[in-house]
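Visitor: Test case, fold it:
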Amino acid sequence: MAFADLLATTRHSTVHLELRDTYGIGDEAAEFDMWRTGWRPEPDPATWWIDFHTWVRDATARGVVLRRARVVSEPASAYIRYEHDCTYQNIAAGEEVRWLPRRRASDLALPGNDFWLFDGRLIMWNHFTGEGASAGPEMDERKDVAKFCAAAFDTVWERATPHEEYRI
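Guide: So this is what the prediction gives:
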């Protein structure tokens, strides 16, 4: 099932846990390269709004709560600084975003991969190559694993700093 369809059928909540310090995915990789040379996105949503933002806006308009937590190394990688600069876009679409320095996560039991968890029951694992390119998603409906992911996310969320307060 495509991500857009998963989000469209979500009733209550979607959480996303990110654990990597760099990603190299499609068009985003090109934008990151531009960012590294000084380009910054415009504040006007018309210049950066993509389908993903519409999917998030539509879900939150239905009452779905979308939360994203990022566990990051400090000092932050260039990619994390880029993500931080662009996170206002996620927030404008309706996501809540928090950041947790990796050193504050040392005593947490975390899954080995990034994931999306839909309504606390359906996991979409995000697998990546060592260079940060997508190695493809994997769907997982194991109840015990979904419960583990939900608990891990909630623990990160409780410790993490809201985007508006997190400084890089």
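
Visitor: Every contact and neighbour count from this point should use C-alpha atoms.
Guide: Fine.

Visitor: Check which helices and strands the helix or strand harbouring Ala69 is in contact with.
Guide: Using DSSP states H and E, Ala69 sits within strand 65-72. With contacts taken as 3 or more Cα pairs under 8 Å, 6 or more residues apart in numbering; DSSP states H and E, strand 65-72 sits against strand 13-18, helix 51-61, strand 96-101, helix 143-159.

Visitor: and this one, so I can compare the two:
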Amino acid sequence: MCGEITIKTCYEGIEGQNMEISDGTIDITASDDGLNAAGGNDQSGMGGFGEDMFSADEDAWITISGGTVTIDATGDGIDSNGDLTVSGGNIFVSGPSDNGNGALDYNGTATITGGTLVAAGMSGMEQNFGSDSTQGSLMMNLTDNQSGEITLEDADGNTLVSYTPMRE
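Guide: The predicted model follows:
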């Protein structure tokens, strides 16, 4: 049986130097970052609810190879001060409504080789997966705030993935 984690309200959802998610169900609602591989570089663990002071940390990383991860974060949805690797799973991120954060935020490299990831949020700090990825990714920047369901269909009109973010 797979594990289940539900975090209904918090500042940082799950934070640590390294994160490996391979199965189970994780549901996070955070007032800052949903997943944060900080390597001890931010101030959130010190009671600081102000601006995080991040720097690159090659020893910090997030790897997702399976499971279902749903994140509602008003800060960064997924934030790695090192690398971000996705090879499986279903990941849904409702990211920030301000341009000072991003649905995906990483300081190393980001690679996707499998799985499904839908991340929505403001585009002031948008990041997409890098050229080492073997799976395609799509990034759209819109000129106005949008709300409602995001749906990706194949050429025959079959729904491949559908997600409704929590915010515009």
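
Visitor: TM-score for this pair?
Guide: Remark: TM-score between the superposed chains equals 0.31 [TM-score structural alignment, normalised by the length of the first structure]; 92 aligned residues with a Cα RMSD of 5.2 Å.

Visitor: going on from the strand holding Ala69 of the first structure, what's the next piece of helix or strand?
Guide: Taking DSSP H and E, what comes next after strand 65-72 of the first structure is helix 78-93.

Visitor: wait, Ile62 of the second structure sits on Glu15?
Guide: No. Using Cα atoms under 8 Å as the test, Ile62 of the second structure is too far from Glu15 to be in contact (10.2 Å).

Visitor: neighbour count winner among those two?
Guide: Set Ile62 of the second structure next to Glu15 and count neighbours by other Cα atoms under 10 Å: Ile62 wins out with 25 against 19.

Visitor: Buried ones in stretch 155-162 of the first structure, by neighbour count?
Guide: Within stretch 155-162 of the first structure, the residues scored as buried using 16 or more other Cα atoms under 10 Å are 156-157, 160-162.

Visitor: and the strand holding Ala69 of the first structure with helix 78-93, angle?
Guide: 170 degrees (axes from the mean of the first three to the mean of the last three Cα atoms, to 10 degrees).

Visitor: residues of strand 65-72 of the first structure that come out buried?
Guide: 65-72.

Visitor: Can you add distance to Ala135 of the first structure and give these back as TSV?
Guide: Converted to TSV, those look like this (distance: Cα to Cα, whole Å):
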residue	distance to Ala135 of the first structure
Val65	27
Leu66	24
Arg67	23
Arg68	21
Ala69	21
Arg70	20
Val71	20
Val72	21
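
Visitor: anything in contact with each of Ile62 and Glu15 of the second structure?
Guide: Common neighbours of Ile62 of the second structure and Glu15, counting by Cα atoms under 8 Å, 6 or more residues apart in numbering, are Ala37.

Visitor: do you know how far Tyr163 of the second structure is from Leu84 of the second structure?
Guide: Between Tyr163 of the second structure and Leu84 of the second structure the computed distance is 22 Å (Cα to Cα, to the nearest Å).

Visitor: Please identify which of those two sits among more neighbours.
Guide: Shown here are Tyr163 of the second structure and Leu84; by other Cα under 10 Å, Leu84 has more neighbours (25 against 16).
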